[in-house]
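S.K.: Pasting the sequence and the predicted coordinates here, then a few questions.
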Amino acid sequence: MFKRIASNTARTALTPVLAFTIFGLAACSSTPPTKDDTQARVDAAQATLANFRRDPDMTWFRDHVGSAKALLISPQIVQAGFIVGGSGGSAVVIARNRSGTGWNGPAFYRLAQGSIGLQAGAQASEMVALVMTDKALNSLLATTFKLGGDVSVAAGPVGAGTGAPVTADMIVYTRSKGLYGGVNVDGTVIDVDEGRNRAYYGQPATPVDILVTRSVSNPAGARLAQAASGAVASGR
């Protein structure tokens, strides 16, 4: 179970404000995304997926990735601050195609979370979330939603003795410096990154365009889809 840093009431009140701040600062301080920048993020997501796939403790992950309707992959979530802090990062999503034999995407998203607690220093984690239900997938196709609020989350089982059923809209694995559960994702706001989607596909593109109808495409995204197919094959 994810560690709760603040009460549900406090988190509910603060998360939208801090999430808006993180997104706003990122928009003001960064240069417009380029195709090379977005491809670098896709390549980093592919490396993260490979890390989880090869991990000997990720038996449950490998056994169930084939049942996922989509994968949300964040190569780096940065948690920083003191007394009042937050976490944020970027993520890409690939979703099962209609035939169920391959993957569409990637679509780009931003992650942000506000929290109260002593969080001296900074911590970076990587995350892979298995999107297990239509509810969670439909939330990704919308504009903004919150993990643990709009969509239920559970920590992915790690190591031996992981045969017990796990039921949630998303099964989330995080890791920091080789340790599991590196960041608390409960309360994380997930928001579509329209700028990076536009940069990667050369035109405005919604998650539905990318993940469902596939009315836009980028051949370079095929490598991540192939890595996901390899992860599924390794679990069979």
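M.R.: Cool, the structure landed.
S.K.: make it CA atoms for all contacts and neighbour counts henceforth
M.R.: Fine.
S.K.: Can you get me a residue count around the closest residue to Gly121 other than its chain neighbours?
M.R.: Leaving aside its chain neighbours, Gly121 sits nearest to Ala80 (6.0 Å; criterion: CA to CA, 6 or more residues apart in numbering). Ala80 has 18 neighbours, counted by other CA atoms under 10 Å.
S.K.: One more: Asn8?
M.R.: 11.
S.K.: May I ask which helix or strand encompasses Phe20?
M.R.: In the assignment (DSSP states H and E), Phe20 maps to helix 8-29.
S.K.: List the buried residues for that helix?
M.R.: 11-12, 15-16, 18-19, 22-23 (16 or more other CA atoms under 10 Å).
S.K.: Need those residues in TSV (columns: distance to Ser90).
M.R.: Shown next, in TSV, are these (distance: CA to CA, whole Å):
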residue	distance to Ser90
Arg11	21
Thr12	21
Thr15	17
Pro16	17
Leu18	16
Ala19	13
Ile22	12
Phe23	11
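S.K.: any idea which of the residues you listed is closest to Val189?
M.R.: Nearest to Val189 out of those is Ala19 (CA to CA; 6.9 Å).
S.K.: would you list every one of the helices in the protein?
M.R.: With DSSP state H as the criterion, the chain has helices at 8-29, 35-54, 59-64, 134-141, 194-201, 207-211, 222-234.
S.K.: wait, what's in contact with Arg62?
M.R.: Counting by CA atoms under 8 Å, 6 or more residues apart in numbering, Arg62 makes contact with 53, 231-232, 234-235.
S.K.: got those residues as TSV, with neighbour count columns?
M.R.: Output for the contacts of Arg62, formatted as TSV (neighbours: other CA atoms under 10 Å):
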residue	neighbour count
Arg53	22
Ala231	22
Val232	19
Ser234	14
Gly235	15
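S.K.: of those residues, closest to Thr162?
M.R.: Of these, the one sitting nearest to Thr162 (CA to CA) turns out to be Gly235, at 14.5 Å.
S.K.: Redo the contacts of Arg62 as CSV? Include distance to Lys135.
M.R.: Output for those, formatted as CSV (distance: CA to CA, whole Å):
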residue, distance to Lys135
Arg53, 25
Ala231, 23
Val232, 22
Ser234, 27
Gly235, 24
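S.K.: Just give me the neighbour total for Val153.
M.R.: As a burial measure, Val153 scores 25 neighbours (other CA under 10 Å).
S.K.: Use this one as the comparison:
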Amino acid sequence: MKKLLSLSLLAACCALPFTASAAPRTEYIERVETCEAILQEFMANPETAIPAEILKIARGIVIVNQVRAGLVIGVKDGWGVIMVRRPDNTWSLPALLAAGEGSIGLQIGATTIESVYIFTNDETPRMLFNQRFHVGVDAKAVAGPKAASNEHTNEEILKTPVLIYQKNRGLYAGASLKAGYLARNDEANRSLYLTNYTLPEILYSNWVQPIPEVVPLMDYVHSLTN
């Protein structure tokens, strides 16, 4: 069930104990656990399961949980995690992200939106170093093929930087113009890992050690992609 909710000097400085105030750390742990549950649910349902051939080429995975609500002008707010495949074929620690979207158009009701983004190259995840990454704008994004279709995935789809898998829950009605984004959340990651390192180091270095609570998600992603 989901549980909602340069270099040597830099290394020396960032290894200092983290003391800045942040949101409750337990909340960030729950976000990681929720993202693991979301991915498990996607893979358990043939209608949303990501094909093995897509997972094997994945260079990054983002799992997002968002809530959209509003009347006339809707706002979608949420959070997620990103993991990247490193050059040695291991997966990084999960790093926390913020996620959002502004919509213009008729918005009635509210819905929870669960999404999985598959990055098919090594360049796209690094766009998050620039604070915000606009999905479908900064890199082309298309709906990913489903395992249930049993169709061979064409080369054009495999070369698309972002493949999107999405599942909606709740009630929502409206036609809207959307521009969704992902954003690094350095404060949350400092709190989660008790470190002063930020997104680049968490994803691409071994300077931050995994905490026990993130290991199940790491193991699950490894099992899916290898």
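M.R.: Looks like it arrived, so ask away. This one's a predicted model, so the numbers in the text were calculated from it and none came from an experiment.
S.K.: re the thing from before, which contacts among the contacts of Arg62 of structure 1 does structure 2 share?
M.R.: Retained in structure 2 (both residues aligned by TM-score structural alignment, their matches' CA atoms under 8 Å) from the contacts of Arg62 of structure 1: 231-232.
S.K.: now the helices of structure 1 in CSV, with distance to Pro75 of structure 1?
M.R.: Formatted as CSV, these follow (distance: least, CA to CA, whole Å):
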stretch, distance to Pro75 of structure 1
helix 8-29, 17
helix 35-54, 5
helix 59-64, 17
helix 134-141, 18
helix 194-201, 16
helix 207-211, 20
helix 222-234, 13
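S.K.: For Thr162 of structure 1, find the nearest of those.
M.R.: Nearest to Thr162 of structure 1 among the helices of structure 1 is helix 59-64 (6.6 Å), distances taken as CA to CA.
S.K.: Report the buried residues of that closest one.
M.R.: Going by 16+ other CA under 10 Å, helix 59-64 of structure 1 has these buried residues: 59-62, 64.
S.K.: Determine the number of other residues adjacent to the equivalent of Ala160 of structure 1 over in structure 2.
M.R.: Using TM-score structural alignment, the partner of Ala160 of structure 1 in structure 2 is Ser149. Ser149 of structure 2: 11 surrounding residues under other CA under 10 Å.
S.K.: again with Asn45 of structure 2
M.R.: If you count neighbours by other CA under 10 Å, Asn45 of structure 2 ends up with 12.
S.K.: What's the match for it in structure 1?
M.R.: Checking TM-score structural alignment: Asn45 of structure 2 goes with Asp55.
S.K.: Likewise for Pro216 of structure 2?
M.R.: Checking TM-score structural alignment: Pro216 of structure 2 goes with Arg223.
S.K.: Could you tell me how far the residue lying closest to its match once chain neighbours are set aside is located from Gly163 of structure 1?
M.R.: Leaving aside its sequence neighbours, Arg223 of structure 1 sits nearest to Gln46 (CA to CA, 6+ apart; 7.7 Å). Applying CA to CA, to the nearest Å, the value for Gln46 of structure 1 to Gly163 of structure 1 is 27 Å.
S.K.: next one: Ser67 of structure 1
M.R.: From Ser67 of structure 1 to Gly163 of structure 1 the distance is 16 Å (CA to CA).
S.K.: Compare these two and say which is more crowded by neighbours.
M.R.: Taking neighbours as other CA under 10 Å, Ser67 of structure 1 and Gly163 compare with Ser67 leading, 15 against 9.
S.K.: contact partners of stretch 199-207 of structure 1?
M.R.: Applying CA under 8 Å, 6+ apart, the contact partners of stretch 199-207 of structure 1 are 33-35, 38-39, 107, 140-142, 192, 194, 197-198, 216-218.
S.K.: Trace Phe82 of structure 1 over to structure 2, please.
M.R.: Using TM-score structural alignment, Phe82 of structure 1 sits opposite Leu71 in structure 2.
S.K.: I'd say its match and Ser103 touch.
M.R.: No - counting by CA atoms under 8 Å, Leu71 of structure 2 stays clear of Ser103, with 10.3 Å between them.
S.K.: out of these two, which sits in the busier spot?
M.R.: Between Leu71 of structure 2 and Ser103, counted using other CA under 10 Å, the more crowded position is Ser103 (21 against 14).
S.K.: and the residue nearest in space to the middle of structure 2, what is it in contact with?
M.R.: The residue lying closest to the centre of structure 2 (CA atoms, centre = their mean) is Val62, at 2.4 Å. When contacts are counted by CA under 8 Å, 6+ apart, Val62 of structure 2 is found next to 80-83, 116-118.
S.K.: Just want to check the distance between the counterpart of it in structure 1 and Ala160 of structure 1.
M.R.: Using TM-score structural alignment, the equivalent of Val62 of structure 2 in structure 1 is Leu72. Going from Leu72 of structure 1 to Ala160 of structure 1 by CA to CA gives 24 Å.
S.K.: One more: Ala168 of structure 1?
M.R.: Distance of Ala168 of structure 1 to Ala160 of structure 1, computed by CA to CA: 20 Å.
S.K.: so Arg31 of structure 2 sits right up against Gly78, yeah?
M.R.: No - between Arg31 of structure 2 and Gly78 there is no contact under CA under 8 Å: 10.3 Å.
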